[in-house]
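Trainee: this one's structure only:
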């Protein structure tokens, strides 16, 4: 008998479970059935559990009691060194500790869907009372309001209250603590293993996490168990080591400890630190399905035989993975296509919906308990120069069975009560998105039997996303997209092999925004060869995108050179001679992110880039010249002042041309315009219908009678998107044209009559 326990160590995004546990639970459940293995498959989200252990009355009472003396001592130090603000904040926390402890349950009730604690009734007092607790972040928000605070501000204030408490904890109790990623200071490229081990003595891990972990492990004591510990980010590595160490203490040789996840896949592929295997038995690479199939087929034995994408230690030697097996690769792909993440047993009421910003797109990540899933493993483009294109999570593209995925996710939604889906693909495949939207359309909007899903995810800004496509996706539940622009100049896009153009980027953004879909963009600065002119031009184009209303939010990332990127591979081939990667540091543990000569030169731009972006995301300073955001001289942009407006005009011309051109007879069409009303007209009839908040009219050819009107209305119902769960079932352009006639066909185009891919 073998139990499998999947563990997510702290701390990851708080509003919803990290998806690796849901996928592994579903996979192991299937594998146990196929191999007739006896035992339980359990998933422990210890990130969420730790959050609640800290942010409760008992947790805060413990922390304040332990830190009050040190906090006051630090306050004196700050005051002596001229930092009156920090001194004030610390003294206020200590003096209002009892008040924080009194209010913490209400704060949690506001951000969680708590069944047990009254929250809404106390909201009015929390946001308005002079006696409710306040921290620096809360006060900054309140001072920035140009109106009176209302109960509607409670979610933001409660979220900021938690952030204020986290600031206090990191200053006087555990410097490694942050709300999102614990031990975030553990840099990907510079940390050696001894630093991570030293971090195991941290207060949060020992005072809070250890007793929690012991409690959660207790039900499995006495039996043999496989522990799969997910390490998605560098910030979860120390907690993963702590988890593994405690498992060793509790279970001895009855435990098999496996590390996997994004950090293992990217940073630890060539790890040479032998003492890592004092904590874990296995490093499982990439998706893991094929690895565990091989492991189970070999009776879960680590006896010196090479296993598929598994690294382990045997008799003092590290056994390297078997990297290729056609049989196991095919088996893994079969699981990718069919596995639906299993969120059963997860209490979503325990996950806080944090809202730290008023920007609607910026807050969508945290404000909602999304079921995270993917439409495809890997990236269908996988050619961007800065990306880890040699690694499986990018290059190993494999689509899921979209029909099975939709049905499975809808089933999960009915079980959990969470009908929001966040697709975490590298880039969702457009054809898959269209099929998913059609499946969603087929769920009736009325009646109590089923609800439609609402969803969003990562995409590539490309010409595929036409107005037709965006309209259908919006109708089918898509509410937001995020995608990489990276460098908003033509030369910049070409230099990183983005595979798209600014014309197509603007076109996609226009289509999404016209369809009512929120849009977020990822930007990159700090390439080794990026000139100030290229940076300021990219910034100016970004400003114009915001000014034109094509973006809702964005984020600047600093370029990171990685061992597995196309750029680095090309450098090893003698290209990019101006790039100077630096040797790995002695004792360096993680080996993916590389330093390069001059990488710190770009740090001076970060503050100004982020300040400007924050203004634009809130509709401020959109006319301010971009070069004036910097405290040092920058070149003026060479981008024309009407650059984006010209591209919008080009988009509109092409959109209108597509709506007025006779389509290929093989094209498919659906109707998403609701039920038209027939209005009488002289020698003809008129149709009236509401679409996307507007009322439209179309007039038939002269001489058309009521019989024709009834036929047209009936035909539009027949081609309604709700009737098709697959695009191949939709009616062809030839049929639609002959049934409606050209006059009605072109009057309906773009106003409900929608072309499919």
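Mentor: Okay, I see it. Everything quoted here is computed from the prediction, not taken from an experiment.

Trainee: rest of the way, CA atoms for contacts and neighbours
Mentor: Will do.

Trainee: quick one: the helices in the stretch 601-750 of the chain?
Mentor: Here the stretch 601-750 of the chain has its helices, by DSSP state H, counting those that start in this stretch, at 603-617, 643-659, 706-718, 733-740, 742-748.

Trainee: Out of those, which is closest to residue 130?
Mentor: Taking CA to CA, helix 603-617 is the member of the helices of the stretch 601-750 of the chain nearest to residue 130, at 29.7 Å.

Trainee: now that closest one, how far from the chain's geometric center?
Mentor: 22 Å (CA atoms, centre = their mean, to the nearest Å).

Trainee: Any chance of TSV for the helices of the stretch 601-750 of the chain, columns distance to residue 261 and mean neighbour count?
Mentor: Formatted as TSV, the helices of the stretch 601-750 of the chain follow (distance: least, CA to CA, whole Å; neighbours: other CA atoms under 10 Å):
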stretch	distance to residue 261	mean neighbour count
helix 603-617	29	17
helix 643-659	40	16
helix 706-718	47	16
helix 733-740	47	17
helix 742-748	49	18
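
Trainee: could I get the ones you listed as JSON lines with distance to residue 23?
Mentor: Formatted as JSON lines, the helices of the stretch 601-750 of the chain follow (distance: least, CA to CA, whole Å):
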{"stretch": "helix 603-617", "distance to residue 23": "35"}
{"stretch": "helix 643-659", "distance to residue 23": "40"}
{"stretch": "helix 706-718", "distance to residue 23": "38"}
{"stretch": "helix 733-740", "distance to residue 23": "40"}
{"stretch": "helix 742-748", "distance to residue 23": "43"}
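
Trainee: ok, and here's another one to check against it:
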């Protein structure tokens, strides 16, 4: 039995997918396995009547430094009383309980509720249940603030002891903290571990460490196993390991585990299993660290390559404890909440990034550089299998950047199979995302995309080799928004040589994009230099000096550096985030940009219509463009129109879709021809009709001037009814 563990803490609303992916692959090997999210189990233990009662009972008065913490402690009985109903509502919201939460006195309020006045207008548009979810989120965040101040400063809903894991070039502090007595939260963790151990009795435990905020919890888990079940083998893997521990030298880490695997885990785990079964030699493990002869040794002698995407198996969510997950609504923004609301099934369209050239990205690492698309038919097979397994019809494709061609094929396959699903993913703002492609994606269930606008500066976009322009980003965002697809922008500041002027001008671009309504949400992060990025590998080319982070015996990825040319970047963070928070709520567009900062900044040099002038809604019709009819087959009715003494035979075409009903009247010959053509353009058609084919068919039928036809009101109505040109 293999036990797959997600340590505290990742997401509250849906499981992190690593264990489901690995379990799916182990199924193809007929290896029995079980997965458990110890993070969500611990959260459910803490945020219960019993858990809060025990938490408040262990509080020392001396640990409460603020009036806010004192207030929460004084109201502890109200918190204990309310917690069961809050958790029940978040998992199964009802209209009546939403009334209790919003209008009644169920929830005690501390400092997190102070922001409600600022958000009243925005939440007025979201409905009562959403408002109640937000109130419950504030209630939980107040408790989180109390826990951090009075019980365990390491706590966070989606992270634990993150500071210890971030930029830990030395293992010393982590190791020292692991020798200390367990905290209140860590005691709950080990209690849950004991339950899991009793239930599954595994021979091998795989612990995923996706983020710095999972490392300490993972090591506590390994420590517990080594203390109470030293015969069980422990292996660590995941995103944090893949990026941070590629030059590991500190043998003390192996007091908490036996193996550490890099990059995709399927084949390395298979090799470990074969080694433990005695059918593989130790030196034939794949991308695996072990401790041997009192030193860290890296083994990569396996002859086999990595598992192809088509052989990975179907991610297996069969033993996920869905009833323990719950949504939180932190802000009144429908796009931003996708990360924290809803049970999403995670899938991957392609391994790696098809661009892979951004200079800030870990492009030299396998998870970026090895691009391998999956067959779209297989992806949709997996979607259908997961829907049957879970009853869930929402998908998050967690690609680094989903290619437009693959998304087009995905949308067509979903429509062919008549699946009614919703999905979202990450993209690059490629010009391939035309208005019509966006309509097709929307028709297939796409509700949102997230993509990198990054620095929003023409010069710096070139410097980071993003491969997109501001004009592209603006037009693609407009196309997506007009199709009804929400857009989230990843934003960056502080790239080497970026000036204060460029930072402020970037904020002005962001302001205009929000004011025009063509992006829904965004997130600023400060540029971080990593050892595996082109900037980290060639610092002189970007005029920076690396001052630390390369010589550690533990994590060697996040680097310290001096930017010899740019602004003092860290001073801009608070102002940029404050502005963005307001823009996401539809506020503050009339503020001067300098008002967001507590120091003097330059005025923007961009005109107020800078973005608007870049928007171009012209449709380019190419001979090889494909025509697609996404509505129902037309319903044709013969009618006769009389003009004076003259009668004309006409066709009345009714064009139906789930959302539209359009009737057009055309001459009978054109009507018959259109019915035939549109049926040949159906999603289910074996062969696609090109624009050139369409023109030839029209002219062969002697229906008149083709250019007049495609510029006519009739053709415009066909476009509105469901004629897409790709």
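Mentor: Perfect, I can see it now. What you see is a predicted model; the values in this text were computed from it and never measured.

Trainee: follow-up on the earlier one: nearest to residue 154 of structure 1, of the helices of the stretch 601-750 of structure 1?
Mentor: helix 603-617 (21.5 Å).

Trainee: Show me the helices in the stretch 251-400 of structure 1, by range?
Mentor: 262-267, 289-297, 326-338, 392-395.

Trainee: quick one, which of those is packed in tightest?
Mentor: Mean neighbour count (mean count of other CA atoms under 10 Å) peaks for helix 262-267 among the helices of the stretch 251-400 of structure 1, with a mean of 22.

Trainee: Run a quick neighbour tally on residue 448 of structure 2.
Mentor: 24 (other CA atoms under 10 Å).

Trainee: go on, residue 50 of structure 1?
Mentor: Residue 50 of structure 1: 20 neighbours (other CA under 10 Å).

Trainee: doesn't residue 316 make contact with residue 21 of structure 2?
Mentor: Yes. If you go by CA atoms under 8 Å, residue 21 of structure 2 and residue 316 touch, sitting 6.6 Å apart.

Trainee: Mind naming the longest helix for structure 2?
Mentor: helix 128-150 (DSSP state H).

Trainee: Quick check: that one compared with structure 1, mean distance?
Mentor: Its aligned residues in structure 1 lie a mean 1.6 Å from helix 128-150 of structure 2 after superposition (mean CA distance after the TM-score superposition for structure 1).

Trainee: Could you say which one of the helices of the stretch 601-750 of structure 1 comes nearest to residue 356 of structure 1?
Mentor: Ranking the helices of the stretch 601-750 of structure 1 by proximity to residue 356 of structure 1 (CA to CA) places helix 603-617 first, at 13.0 Å.

Trainee: which residues in structure 2 does the closest one match up with?
Mentor: Under TM-score structural alignment, helix 603-617 of structure 1 corresponds to residues 570-584 of structure 2.

Trainee: residues in contact with the counterpart of residue 133 of structure 2 in structure 1?
Mentor: Using TM-score structural alignment, the partner of residue 133 of structure 2 in structure 1 is residue 155. Neighbouring residues of residue 155 of structure 1 by CA atoms under 8 Å, 6 or more residues apart in numbering: 110-111, 354-355.

Trainee: Buried by neighbour count: which residues of stretch 563-577 of structure 1 qualify?
Mentor: For stretch 563-577 of structure 1, the neighbour count (16 or more other CA atoms under 10 Å) marks 563-569, 571 as buried.

Trainee: I meant to write stretch 282-293 of structure 2 there.
Mentor: For stretch 282-293 of structure 2, the buried set under the neighbour-count rule, 16+ other CA under 10 Å, comprises 282, 284-291.

Trainee: So what touches it?
Mentor: The contact list for stretch 282-293 of structure 2 (CA under 8 Å, 6+ apart) reads 251, 254, 258-263, 267-268, 271-272, 275, 296-303.

Trainee: and if you look at stretch 575-595 of structure 2?
Mentor: Counting by CA under 8 Å, 6+ apart, 119, 122, 332-333, 504, 507-508, 511, 514-515, 520-524, 596-598, 600-604 sit against stretch 575-595 of structure 2.
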